[in-house]
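Undergrad: give me coordinates for this.
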Amino acid sequence: MVLTLATPISEIELVPSNALRLKDVTGSGYLALLQELGENRSTRLTYSNEIVEIRTPGQLHEVINRLLAAIILTLADSLDLVFNNLGSTTFNRADLTEGIEPDSCFYIQNVDIANSSASKLAVYKALGVPEIGLYSQGNLTVKTLTADGYSDVENSLAFRIVSAAQLNGWLKLGETGTDLTMIQAVRQEINALNET
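TA: From the prediction side, this is the model:
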């Protein structure tokens, strides 16, 4: 079945936490879609194997995204690491027919927050992203790129002194407390680790 849209894609509204999949989209069609949607939007796109997924994050998704971003920025600052917060920038490579907009992206690390993120690992691998933080069903796993794909690791490449268990503990604190309480806990723990 072929569906032709008479409404411009920019006028279609998605309910938060939902996604729209478009099949048989060429690379040039994907780039035209990005241009049509523009940069000032709440949706995020993934393009792989001629399928475009347009998703709109929900409230819980955004809360976790912001908490993880605050943790990463606090860690980078506390550990004196050079970093750039690139937000949910669009990544495309001309030589690949892949593209993705992570929930948050840092020069030192990408973080993708979505229940369906595991299916996007092939896109990150094709783009050569060395480390991914994958949040699913209330748990953050840290994955690093190997020759065979992504593997779970206990400690981040970007923050070697921080374990996935610590990151999950800080996330839980951020979910039950305030952002400030969580940031203070991260700084206090990193300062203690640096003193040893």
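Undergrad: please make it C-alpha for all contacts and neighbour counts, starting now.
TA: Noted.
Undergrad: mind listing what's buried in the biggest helix by length in the chain?
TA: Determined from DSSP state H, the single longest helix within the chain is helix 59-78. Under the neighbour-count criterion of 16 or more other C-alpha atoms under 10 Å, helix 59-78 has 61, 64-76, 78 buried.
Undergrad: same thing with stretch 20-36?
TA: If you call a residue buried by 16+ other C-alpha under 10 Å, then stretch 20-36 has these buried ones: 25, 26, 27, 30, 33.
Undergrad: show me how far it is from its chain's centre.
TA: 20 Å (C-alpha atoms, centre = their mean, to the nearest Å).
Undergrad: likewise stretch 121-141?
TA: Computed by C-alpha atoms, centre = their mean, the chain-centroid distance of stretch 121-141 equals 7 Å.
Undergrad: got the end-to-end distance for it?
TA: Start to finish, the residues bounding stretch 121-141 are 13 Å apart (C-alpha to C-alpha, to the nearest Å).
Undergrad: ok so, going back, now what about the next helix or strand along the chain from the longest helix of the chain, what contacts it?
TA: Per DSSP states H and E, helix 59-78 leads on to strand 85-87 as the next helix or strand towards the C-terminus. In this structure, residues lying in contact with strand 85-87 by C-alpha atoms under 8 Å, 6 or more residues apart in numbering are 102, 103, 104, 105, 106, 107.
Undergrad: before we compare anything, build this one as well:
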Amino acid sequence: MHLTITDDKIDLPPGGEVILRHQTWLNYEKLLESRQDKAAIKIYFDAATQEIRIMAPLPGHGKKSDTLSDLVKALLRYQGQDWDSFDPITLKRFDQAGLEPDACFYIQNRQAILGKERIDLEIDPPPDLALEIDLTSSTEPEDYQAIAVPELWIYRRKVLYIYLFDGEQYQESFNSSTFPKIPVKQLIPNYVERAWEAGSSVALKEFEKKLREL
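TA: Model (predicted):
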């Protein structure tokens, strides 16, 4: 695996992941600047471990991420809820942590961020729901503790993991607080994989039909 980092460039082959140890917040900010428009490269920082993780997702990552995001939007429409979504986005808590979910949604806190191009967690609330697709790297709920997103979904190996933040740490849950009456843990994997086999629009239409039947 070949990694190149200069003042104006980061190159990492698809599927690659690199961990840089003994790093500072300043190192993290410089890497974000070096990435420029390469949004596909994700950069995480954890002050507790002093580590920076740099990841270049595989091509299939984007398709599954888009599908999962579309399914969440279908769920929100089904519940009659408005939302604002961001993809991609960098969420930073100064000098503590920085990460980049595959997608995130403002639902209950939607009004607080309307019209904003950038989210500043010093003054803005975190997203209500964040989504992560793990194909090549492993996202841990602890990565999100400093950011304090109320609900985190991690999709890994055809399984949807749901984590709820209790104010101090994340607890795994079989139910979603965003969609409490819908068995998303059982439904979502079927339709993420269905999109891979039959196409995104087919899977989405079938999912919406299933919701009407609940």
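Undergrad: quick check: TM-score for this pair?
TA: For this chain pair, the superposition-based TM-score is 0.85 by TM-score structural alignment, normalised by the length of structure 1; 187 aligned residues with a C-alpha RMSD of 2.2 Å.
Undergrad: going by neighbour count, which of the contacts of strand 85-87 of structure 1 comes out on top?
TA: Among those, the one with the most neighbours (other C-alpha atoms under 10 Å) is residue 102, at 25 neighbours.
Undergrad: Three-state assignment for it, please.
TA: Secondary structure, DSSP: H, G, I helix; E, B strand; the rest coil: residue 102 of structure 1 is coil.
Undergrad: ok, it - contacts?
TA: Residues in contact with residue 102 of structure 1 (C-alpha under 8 Å, 6+ apart) are 44, 87, 88, 89, 90, 110, 111, 112, 113.
Undergrad: switch the cut-off to 7 Å
TA: For residue 102 of structure 1, the contacting residues are 88, 111, 112, by C-alpha atoms under 7 Å, 6 or more residues apart in numbering.
Undergrad: narrow the residues you listed to those that are buried.
TA: If we count by 16+ other C-alpha under 10 Å, the contacts of residue 102 of structure 1 have these buried: 88, 111, 112.
Undergrad: show me the residue at the heart of structure 1, geometrically.
TA: Nearest to the geometric centre of structure 1 sits residue 112, at 2.0 Å (C-alpha atoms, centre = their mean).
Undergrad: off-centre distance for stretch 73-92 of structure 1?
TA: Remark: stretch 73-92 of structure 1 is offset 12 Å from the chain centroid, using C-alpha atoms, centre = their mean.
Undergrad: in structure 2, what residues pair with that stretch?
TA: Mapped onto structure 2 using TM-score structural alignment, stretch 73-92 of structure 1 spans residues 73-92.
Undergrad: likewise for stretch 23-37 of structure 1?
TA: With TM-score structural alignment as the criterion, stretch 23-37 of structure 1 aligns to 21-35.
Undergrad: name the residues that touch the matching stretch?
TA: Residues from elsewhere that reach stretch 21-35 of structure 2, judged by C-alpha under 7 Å, 6+ apart: 6, 7, 8, 9, 10, 45, 50, 51, 52, 95.
Undergrad: show me those that map onto strands.
TA: Judged by DSSP state E, the subset of the contacts of stretch 21-35 of structure 2 located in strands is 6, 9, 10, 45, 51, 52.
Undergrad: translate the second one into the numbering of structure 1.
TA: If I follow you right, that is residue 9 of structure 2. When structure 1 is aligned by TM-score structural alignment, residue 9 of structure 2 is paired with residue 11.
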